[in-house]
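Enquirer: Coordinates for the following, if possible.
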Amino acid sequence: MKNTDFTLCLNPNPTPFSSSLSTQIKSASISKTKENPFSSSPSFIYVSIFSLSIFLNSVVSIFDAFSSKDRVGTVLQLQVLSLALLFLLYSALGLLNNKKGSYFWPDPVLELVLLLAFVEEFLLYYLQRKDTSGIENRYFDLLCVPIAICVVSTMLELRSNRSIYSKSVRGIGLILHGTWFVQMGFSFYTNLMVHGCSLHEKSRGNYTIKCRSHPDYHRARSIATLQFNCHLALLVVLVVGMLSLIGKRNGVVVGASGDGLRYKPLGAEIQLMDSNGWEFHFGFR
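Expert: Predicted coordinates for the structure are as follows:
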């Protein structure tokens, strides 16, 4: 009898209660992830599309560098390939989480992959110095600002996953990141380039922007800083306007944790109270 009890202790059979409990925990975790608007399937699909496009563009640039016998261009595009693969991994894990019946990856794992991708992107543009006098270096330095915002917000999200503020800050950083990328495209490849400067390409992915004289270099760097300040000012105006509209429509949550009372401006009720106060004042006199 004792041997039988000892065998049962070593090889316990799973009870229906334990299996149902684990199923409930897994389903609750998956539903919690799906309820998060920042971790929805469309967002992961967008990330995968952009990452795949960057990956394909880098592959084409690598073949162009091989045909042009540009070793520097090949190495640069290999770095971009690794960066695109990290973002693809992040989107793939997120899509697996949102798929029914698939293995559930914890949110810290996803955020860690995303953090590694942002850190690699920051180092890529911060350390990229093919030509120390090139104007593109100024644009790359300014691009590090929104990337640093994404890095810090993702680190904060790893610490407190339930906080919506870190996700909002990362969204603002991504907006500035995207608008500055568009500005770089116009400033590098169109007629909007600074007067007195021109684009010199060794291959499709290895280029530099050179100017004719030293004053032209100073003017080009100053214009790049002015453009970034305009993008930043426009973003601040848009964010403040959106927050004011959201606060006017939904009210403001009182409390640091977001579980407090929801305060909403009274509007016409304040005017009614003011008018009643004046009537009471004059009636008392």
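Enquirer: from here on, contacts and neighbour counts on C-alpha atoms
Expert: OK.
Enquirer: My guess is F66 contacts T74. True?
Expert: Yes. Using C-alpha atoms under 8 Å, F66 is in contact with T74, at 7.1 Å.
Enquirer: which one of the two has more residues nearby?
Expert: T74 (22 against 13; other C-alpha atoms under 10 Å).
Enquirer: And S43, how far from P108?
Expert: Distance of S43 to P108, given as C-alpha to C-alpha, to the nearest Å: 17 Å.
Enquirer: need the strands for the stretch 51-200 of the chain, in chain order.
Expert: Assigned by DSSP state E, counting those that start in this stretch, the stretch 51-200 of the chain shows strands spanning 197-203.
Enquirer: max-length helix in the protein?
Expert: helix 214-250 (DSSP state H).
Enquirer: Name the residues of it that come out as buried.
Expert: Buried residues in helix 214-250, counting neighbours by 16 or more other C-alpha atoms under 10 Å, are found at D216, Y217, A220, R221, A224, Q227, F228, H231, L232, L235.
Enquirer: next one: that helix to chain centre, how far?
Expert: The chain centroid and the centroid of helix 214-250 are separated by 18 Å under C-alpha atoms, centre = their mean, to the nearest Å.
Enquirer: helices or strands up against that helix?
Expert: When contacts are defined as 3 or more C-alpha pairs under 8 Å, 6 or more residues apart in numbering; DSSP states H and E, helix 214-250 sits against helix 136-159, helix 164-189.
Enquirer: With mean neighbour count and distance to V60 added, can I get the ones you listed in TSV?
Expert: Below are the helices and strands packed on helix 214-250 laid out as TSV (neighbours: other C-alpha atoms under 10 Å; distance: least, C-alpha to C-alpha, whole Å):
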stretch	mean neighbour count	distance to V60
helix 136-159	19	21
helix 164-189	16	18
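Enquirer: would you turn these into CSV with distance to K210?
Expert: Converted to CSV, the helices and strands packed on helix 214-250 look like this (distance: least, C-alpha to C-alpha, whole Å):
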stretch, distance to K210
helix 136-159, 9
helix 164-189, 11
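Enquirer: now the other sequence, so there's something to compare against:
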Amino acid sequence: MGSLATHFSAFLFLFPLGVRRLVCAFSLYLRSPPHYQSRTWYISEPKWKNLDLYVLCVTLPLAAFSEVFWFLTFNGQGAYRFSFFQEAAVILLFWLIVLIVLIRENLDVPFFHENVLFLFAGVAFLVDCATLGKDAGSGLAGRSYQILAGLSLVCSASCLLLSYQPRAFVAEFALSAGLVLKGTWFLQSGLSLFSSGFLPSGCHRAGGLNGSVKCELEEDGLRGMAIIDLLFVGHALGVLILSVAMFGMISRKHDSRFTAGGLSLGERESEAMLMHPLPTFELE
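Expert: Have a look, this model is predicted:
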């Protein structure tokens, strides 16, 4: 799976993307919960606020081409070499989604409906899950990559559900939080597998591109597995706390706007019960 640098790069891709989706989804949901609808990308106005989307459009193909370069130049085992090609294919799938979003928003050409894009994203995450699961192996590296594969499966299931029911806020939360957790776990896996300072006592790196770690005693291996599981629980709790804190801050911000506009809490609740149609909300 590469090195600490590649894991850190994956963190830089996924963590900001997940946090952005959480912020945008929370903000849109709090404006009108009954009329909330998830989107493949939350476009902001003015256009320059979508800079991260343009950055992904440039960096994702560069990352894919670098994987292809390693595929063509790597002289090691065939299984490791083919994994570079698989990772390049997965990255290109996500780049294609970003490209379609850009074409839709800038040229106003609705080639793909939101539901179709979510379905495409679900398939891409499913391919990513299969790739990570195949390269998992055994030991500490296997456990780390199995967790990453499981997170990809959660994101895939969320996208598939959103393709059928885009108003499912729980699925949107699972997708966004899954991206954040996947990003932080990529960073943790890189530190745990490719940095000697984070290896459990009694274990050492065995070489190879998949971060293989060998432990001298069975007890050391079991302790290492327990540490990996404990770290993941810590990451999951951290992402959950971050999500709750973000939801609370955004909710307070929306409440202060309503208060400044002279609308009381009781009036807001009464208005929310009225069933007249509302226009589609856009992010500010």
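Enquirer: TM-score them against each other, please.
Expert: Once superposed, chain against chain, the TM-score is 0.67 (TM-score structural alignment, normalised by the length of structure 2); 218 aligned residues with a C-alpha RMSD of 2.9 Å.
Enquirer: how close does the residue opposite L191 of structure 2 in structure 1 once aligned sit to M193 of structure 1?
Expert: Aligning on TM-score structural alignment places L191 of structure 2 opposite F186 in structure 1. F186 of structure 1 is 7 Å from M193 of structure 1, where distance means C-alpha to C-alpha.
Enquirer: Also V60 of structure 1?
Expert: As judged by C-alpha to C-alpha, V60 of structure 1 and M193 of structure 1 stand 25 Å apart.
Enquirer: So for these two, which sits in the more crowded spot?
Expert: M193 (17 against 14).
Enquirer: That one - nearest residue in space that isn't next to it in sequence?
Expert: Nearest residue to M193 of structure 1, sequence neighbours excluded (C-alpha to C-alpha, 6 or more residues apart in numbering): S187, at 4.6 Å.
Enquirer: Could you measure from that neighbour over to L199 of structure 1?
Expert: 10 Å.
Enquirer: Likewise for L21 of structure 1?
Expert: 63 Å.
Enquirer: And for V60 of structure 1?
Expert: In terms of C-alpha to C-alpha, V60 of structure 1 sits 20 Å off from L199 of structure 1.
Enquirer: same deal with D216 of structure 1?
Expert: For D216 of structure 1 relative to L199 of structure 1 (C-alpha to C-alpha), the value is 14 Å.
Enquirer: Likewise for R162 of structure 1?
Expert: From R162 of structure 1 to L199 of structure 1 the distance is 46 Å (C-alpha to C-alpha).
Enquirer: try L158 of structure 1
Expert: From L158 of structure 1 to L199 of structure 1 the distance is 41 Å (C-alpha to C-alpha).
Enquirer: How about S41 of structure 1?
Expert: When S41 of structure 1 is compared with L199 of structure 1 (using C-alpha to C-alpha), they lie 39 Å apart.
Enquirer: got it, and S275 of structure 1?
Expert: 68 Å.
Enquirer: who's more crowded, the two?
Expert: L199 (17 against 12).
Enquirer: what's the counterpart of that one in structure 2?
Expert: Here L199 of structure 1 is matched to R205 in structure 2, going by TM-score structural alignment.
Enquirer: close enough to count as contact, its match and S212?
Expert: Yes. Using C-alpha under 8 Å, R205 of structure 2 is in contact with S212, at 6.1 Å.
Enquirer: before we move on, back to that, list residues touching both of S187 and L199 of structure 1?
Expert: With contacts defined as C-alpha atoms under 8 Å, 6 or more residues apart in numbering, no residue is shared by S187 of structure 1 and L199.
Enquirer: Reformat the buried residues of helix 214-250 of structure 1 as JSON lines; add distance to L86 of structure 1.
Expert: Below are those laid out as JSON lines (distance: C-alpha to C-alpha, whole Å):
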{"residue": "D216", "distance to L86 of structure 1": "38"}
{"residue": "Y217", "distance to L86 of structure 1": "35"}
{"residue": "A220", "distance to L86 of structure 1": "33"}
{"residue": "R221", "distance to L86 of structure 1": "32"}
{"residue": "A224", "distance to L86 of structure 1": "29"}
{"residue": "Q227", "distance to L86 of structure 1": "30"}
{"residue": "F228", "distance to L86 of structure 1": "27"}
{"residue": "H231", "distance to L86 of structure 1": "28"}
{"residue": "L232", "distance to L86 of structure 1": "27"}
{"residue": "L235", "distance to L86 of structure 1": "27"}
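Enquirer: ok, so of those residues, who is nearest P37 of structure 1?
Expert: Set against P37 of structure 1, the nearest of these by C-alpha to C-alpha is L235 (21.7 Å).
Enquirer: any idea what that closest one aligns with in structure 2?
Expert: By TM-score structural alignment, L235 of structure 1 lines up with V239.
Enquirer: again, but for L76 of structure 1
Expert: Using TM-score structural alignment, L76 of structure 1 pairs with S83 in structure 2.
Enquirer: That match: how many residues sit nearby?
Expert: 23.
Enquirer: Test my guess that it contacts G133.
Expert: No. In this structure, S83 of structure 2 is not within contact of G133 by C-alpha under 8 Å, at 11.3 Å.
Enquirer: Quick one: map V109 of structure 1 onto structure 2.
Expert: So V109 of structure 1 corresponds to V116, using TM-score structural alignment.
Enquirer: Excluding chain neighbours, give the residue nearest to that match in space.
Expert: Per C-alpha to C-alpha, 6+ apart, closest to V116 of structure 2 is S163, 6.5 Å.
Enquirer: ok, that neighbour - contacts?
Expert: S163 of structure 2 neighbours (C-alpha under 8 Å, 6+ apart): E114, N115, V116, L117, F118, L119.
Enquirer: Compute the number of surrounding residues for the last one.
Expert: So the one you mean is L119 of structure 2. Counted with other C-alpha under 10 Å, the neighbours of L119 of structure 2 add up to 21.
Enquirer: Ok, N191 of structure 1 next?
Expert: N191 of structure 1: 10 neighbours (other C-alpha under 10 Å).
Enquirer: Could you measure from it over to G185 of structure 1?
Expert: 11 Å.
Enquirer: picking that back up, shared neighbours of R205 and S212 of structure 2, anything?
Expert: With C-alpha under 8 Å, 6+ apart as the test, R205 of structure 2 and S212 both reach L193.
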